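> Just to be clear, the model below is a prediction. Sequence and coordinates:
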Amino acid sequence: MRADKTYASIKHSIPGRIRFKVPDLRKDKILCGTVERNLEKVAGIIRTRTNDKCAALVIRYNPDFISPEHVYEALREIVAVHTTKICPIKDKKECGCPQVKGALRYFSFVSAVGGAVLISESLLGITVAQTLFSPLGFLTVLAAVPLVKEAVTKLREKKFGLEGILAGGIVAAVIAGEAMTAFEILWINAGAELLTAWITERSRRAISGILDNTTHHTFVLRDGVEVEVEINNLKEGDVVVLHTGEKICVDGTIVDGQGLINEAPITGRADFIHKQQDDQVFAGTFVREGVIYVRAEEVGDKTYLARILHKVEDSLENKTAIESTADKLSVRLVKIGFACTVGTLLITADPWRAFTVLLVMACPCATVLSASTPISTAISTAAKNNILIKGGRYLEEVGKCDIACFDKTGTLTGSEPSLEHIHTTEGVTESELLTYAFSVETHNHHPLAQAIKHEAGLRKISPLPHTVCEYFLGKGMRAELPENENHSTEILVGNKKLTEQFDVRIGSLSRQVSTLKRKGLTVLYVVKDKDPIGLLAFANTIREESATVLNALGAGGVDRTVLVTGDEPATANDLARTLNIPEIHASAMPEEKATLVRTLQSEGGKVMMVGDGINDALALAQADVGVAMGTGGAEVAVEAADIALVDDDLKGLMYVQQLSQDTVKIAYQNFWLATGSNIAGVIMGATGVLSPVMAGFLHILHTMGVIANSSRLLLHSPEAIESKQGKIYELPQNS
């Protein structure tokens, strides 16, 4: 028996308005915003409002275009996609959790020992011996073992890094009888390690939450019977049975059945794809309608969603240019520190002052953290805003790009189709053709049907009653409209496959169909009693935010905007004129897109490529920063891209550009804070103002200052763009 989670329940309903209780929304403002944005993309839904305090959602909709049942289904599907919390990697060790636990255990041990000594001396008045052979000295040496091991390993590799410097400072402090000072160094270093591990794990969890679109259980076919199994127990070769509304949990090939597949979680596109035997499906997509039997080819951490997560996790370990600068700066500071230490000893002949200077400069934790903390925090913040950044290098680079190349379809144009052109045969008016089409498509919730109903609503056309209504998966609709008691009119609305099924001859319409398809339009035939009476042509409207985003990118440093598309020059020119894009490359093949990006780079530009399809993958990989719409317009595109706008929202480009520039700005502020306090510490230590204990507190103070400054990025949120009702931009119709 299949047990489904209740994602939402109806608390109150009147025509045009429903109030839901959605438990997952409670105290989750990010999910509230995600649900609102996705619901408002559904045709027929007018407005949404959430309340995270009481987990309530109010939806206002047009009952002429969408039924309450389909409103609920749309809500259930959206909530299901964004609330599943299971890591797609089978081995939990790969999710990074142990690093945080280990760092926490070490930090807790160091804090406990240090706290006990502090309480003993400050509150109880008990003097604690701090020599090398004292209990505290022994614990200090024990706590320093991991750091010393790491330093020795680096020395064997002929590398002298921060670990060796810290280990040297600790040994010097213990030998000098200042074990507590050595413990302060260990405590600061342990805190830095814990903070880094926590921020990285937080980024991983946020990213995993975006990518994790599988479910816990599914059904497989065993000896002709459906058997429920856990996802983790699936094996290659299993035949998984998936029904209407269920989520696909494997990458595989359909061996039987057919269905409409909602690939929006993967491709970001709202239209449903008809898939049948021998077609491929991917984990994280939904069966919108039908029943399919899928032979599993990739399961668990081999599915492409998991592969993306692996790539992101790997990239979190790669240092950006600014992080490398921080490491180099910290090593230089230490070298300068040793010079200052020797100089202080020679000038003052005071080993105590020289030791204080050594402690100040031998532990450049704040300098090391000055770049890594803002980078990790920014990646985590972006993930919470449904923007997937595959590493700090791309976060840093995207704010420096001065050339932006855009694909057209699915990028600057939206994924929701609109009725762009109506062609009628002689003696048939547009209103008559649209009335027939509207009457047939009344109960259909395919995106093209929604576009027909939307246009009919704008023209105030009402549907005619029908007695028979049939839906042909992947082809179209057939209905019978009664004229009198003895006769009904048969109307077909669908693609060429439907006309072939009913032996309809297209005749003179073929030339017009070819013209419309050359313009990149999707064409549906309208047939009355076996005679074609017209065509309906659809295109995706220009996104309402496209012009605003292009202007904002220009203000943020993009000097050159390029439209590169595989569409015909006429269509590309129309779009470029509307959005004021000066440079166009039309009819471009995938290799030509990549060549164009390479040429722009050879001219000295930093190129950002924005696309969504397989034909963009080569250009996305070639660009300095590749940005994929949705969680990738195609599997190849998302794997080639460096940044993915998960919500398929172009405004994310504005956000990530500003986030990049703010992150670099905060990193440099951290440099000055860390370096300035170190210089001040050296001066005070050399003049005798600062004691070794106060040098430890100075480390704590400026390290916390760096952390606090970096944490401002947690509050970084996308700026809202005012949107107006209706179509903001449309491609001009070409007759």
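Nice, thanks for sending it over.
> Could you use CA atoms for every contact and neighbour count after this?
Fine.
> which residue of this structure sits farthest from its center?
What lies farthest from the middle of the chain is Ala349; by C-alpha atoms, centre = their mean that is 58.8 Å.
> And here is the other one:
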Amino acid sequence: MRQHYRLEGLSCANCAAKFEKNIRELPSVQDVQLNFGASKLMVEGEASVMELEQAGAFDGIKVRHEHEKAAPPAPFWKNKEVQSMVFSLPFLLSGWFVLFLSGEESIGAVLLFALSIAIGGWRLLLTGLTNLFKFEFDMKTLMTIAIIGAAIIGEWGEGAVVVFLFAVSEVLERFSMDKARNSIRSLMDIAPQQAAVLRDGEERLVPVEEAKIGELIMIRPGQKIPLDGVVDNGSSYVNQSAITGESVAVKKEAGDEVFAGTLNEEGALRVRITKWAEDTTLAKIIHLVEEAQAEKAPSQAFVDRFAKYYTPAIMMIALLVAIVPPLAAGGLWEEWIYRGLAVLVVGCPCALVISTPVAIVTAIGHAAKRGVLIKGGVHLETAGKITAVAFDKTGTLTKGTPEVRDVRSFSSMDSNELLSYAGAIERYSQHPLGRAIVQAAKDLPLAEADQFESITGKGVQGVIDGKVYWISRADDKVRLTREMKETVDEFRKNGSTVMLMGQGEQVLGIIAASDTIREESRSIVQKLYQAGIKKTVMLTGDHALSASSIGKEIGIQQIEAELMPQQKLEIIKRIQQNDGKVAMVGDGINDAPALAMADVGIAMGGAGTDAALETADIALMADDLHQLPETISLSRKTLKIIKQNIAFALGLKVLALLLIIPGWLTLWMAIFADMGATLIVVLNSLRLMRVK
């Protein structure tokens, strides 16, 4: 049996690894996966919540079922770690005051320092000693050795300061990690827990889990929509910023789709439920973002490998510092043991281990709140390294809703009759050009067509009155008269896509349809160049003339036209070989092979589109190209911050270690350096929440 849980109090990456190891050792557990970024746990087996909490008792980790409502957070001052830290402070200050008056560590000062250590660090010492007996050397083990060592050589005051500063570091780290996770927690809280369902002519308030697909729910002005559905009756403006990041409310009428967690601003709406509570777009976004936060980025994998060897190396260096000088050069044992303990304290890998995940968690959560779904740290990092962007044309650079602009007949059929036949054939087509023809023919009497057949990349055909009629894009394989060729070229130069309709070998007429370029397309391409993108490419199945007309208007550098899906794939490979990492921007369905081949696949319009959410590495939920340069900028900023974090974490420790040579590094300076590195790393990562 597979169970999912939420965790409270999980702030340390090392503690998370130990917690997972403890659960894995439970006899009733077959498998376990712990998501540190999302503070989430998956357990396969029969373990109870009590057993799981016992496995995390060393760090006070609390466990609750995934759908169980979280208790309101306790006030800051009620936190046990905070209370221990605060109650230990008076004894620490009193000890230093007595030491100042007496000039040396008297019995009174030692007792006060010992009480400060006991009150503020008993959890730390208990965990550290347990780890020591099990030969598990993590951060708390190193701290315990340092504190006990300080007491043995008579440095009670410094031991007490180490305990206090470590407690401060733990509290601040927990607070900072909670802050980083808040972006996803706020998403979880935006959807109402109850829905006003119409049953037997009455309005009943029921939990969203009990509402059924097909039932009607009422949403009044100012209320949030509890479940995904389609408007059955009513009209209103709905604020969809929670899902798509759009700042402007969207008008919704009968037949329009609405999403859980969005806000109904004006009119009353009656909505027919289309998805269960666990399948809503919001629920999928939350799930995918949490999975993304669990996925390790390349830099994090490197740091994890580095930390695996780093901790034993620090312990070995500390041991050598403590014993080599007294044995080899006759140094004072007390002095060099003290320096060895300082090495242990300053060498704690906490800041290094947390340097990457806290940046990844913050960036992915921040992007999700603004309507950009990034499905993993690896994609976030890769997006920051791309040098080329390839665009699908239809629905990406253009609005994706072409309109028929002109119809020319080259047979005995007039243009209306030609359009009527074309509309009858295209009635069953899902292609945007086919829908444009049906829309243009909606006021005409349509003939009856059957035996509809679609040939990918070629066109469609159908049978009307026993004759096979076909519609395809104009190409060299179809023989055209000079007049037809001139008409085709005329339409293409105006940026239109040209379709031929014929019967047998005869071309009966020409239909020209054109798509409207998105207003923002040109400015977005310019912003991409400003963001550091060196090359832009447009991939389309359209004819070269019409593609060139649109591409030049937008400012695209390279235009590849008349492409089949396989050819798009080959061009992506060629760009990767010649220009480095490439992102492909498409609709998530038609361009699936190219999206998969690109280093980063970016889908337009993820809201409500399952295929886009599933196939792309990044989904722009609002179908808004403005989010593209912003996402690349966020990715590059994240890469920069990760590098800064690693530099801070290692640089500060190297600097502190250098102070050992002249003997200037004290225990309290060592813990201050470790705490400082951790706080710098976390606060630096939280700057990502301010990226516009």
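Good, I have the coordinates. Computed from a predicted model, the values in this text were never measured in an experiment.
> distance of the residue farthest from the centre of the first structure from Phe338 of the first structure?
Distance, Ala349 of the first structure to Phe338 of the first structure, by C-alpha to C-alpha, to the nearest Å: 15 Å.
> I'd assumed Leu498 of the first structure was in a helix, is it?
Yes. Counting by DSSP: H, G, I helix; E, B strand; the rest coil, Leu498 of the first structure is part of a helix.
> Might you calculate how far stretch 289-300 of the first structure sits from the centre of the chain?
Distance of stretch 289-300 of the first structure from its chain centroid, counting by C-alpha atoms, centre = their mean, to the nearest Å, is 25 Å.
> Strands along the stretch 501-650 of the second structure, start to end?
506-514, 535-539, 558-560, 582-586, 600-604, 618-620 (DSSP state E, counting those that start in this stretch).
> So for Ile184 of the second structure, which of those strands sits nearest?
strand 618-620 (16.6 Å; C-alpha to C-alpha).
> Could you list every helix and strand in contact with the closest one?
strand 372-374, strand 600-604 (3 or more C-alpha pairs under 8 Å, 6 or more residues apart in numbering; DSSP states H and E).
> Now do the SS call for Gly259 of the first structure.
Gly259 of the first structure ends up strand, using three-state DSSP.
> Pull up the gap between it and Glu246 of the first structure, please.
In terms of C-alpha to C-alpha, Gly259 of the first structure sits 11 Å off from Glu246 of the first structure.
> Looking at the two, which is more packed in?
Gly259 (24 against 20; other C-alpha atoms under 10 Å).
> quick one on the thing from earlier: deepest of the strands of the stretch 501-650 of the second structure, which one?
By mean neighbour count, with neighbours taken as mean count of other C-alpha atoms under 10 Å, strand 618-620 ranks first of these at a mean of 30.
> State the separation between that one and the centre of the chain it belongs to.
9 Å.
> can you name the residues of the first structure that that strand overlays?
With TM-score structural alignment applied, strand 618-620 of the second structure matches the range 643-645 in the first structure.
> Compute the first-to-last residue distance for stretch 50-64 of the second structure.
Span of stretch 50-64 of the second structure from end to end, C-alpha to C-alpha: 10 Å.
> who's in contact with the counterpart of Glu298 of the first structure in the second structure?
Residue correspondence to the second structure (TM-score structural alignment): Glu298 of the first structure is matched to Trp276. Residues near Trp276 of the second structure by C-alpha atoms under 8 Å, 6 or more residues apart in numbering: 209, 211-213, 227-228.
> Most neighbours out of these, which is it?
Highest neighbour count within those: Leu227, with 34 neighbours (other C-alpha under 10 Å).
> What lines up with Val312 of the first structure in the second structure?
For Val312 of the first structure, the residue aligned by TM-score structural alignment is Val289.
> can you map out the helices along the stretch 451-600 of the second structure?
Counting by DSSP state H, counting those that start in this stretch, the stretch 451-600 of the second structure has these helices, from start to end: 482-493, 521-530, 544-554, 565-579, 592-597.
> Flag every buried residue along the third one.
Of the residues in helix 544-554 of the second structure, those scored as buried under the neighbour-count criterion (16 or more other C-alpha atoms under 10 Å) are 544-551, 554.
> Tell me the one of the residues you listed nearest Met499 of the second structure?
When those are compared for distance to Met499 of the second structure (C-alpha to C-alpha), Ser546 wins out at 12.4 Å.
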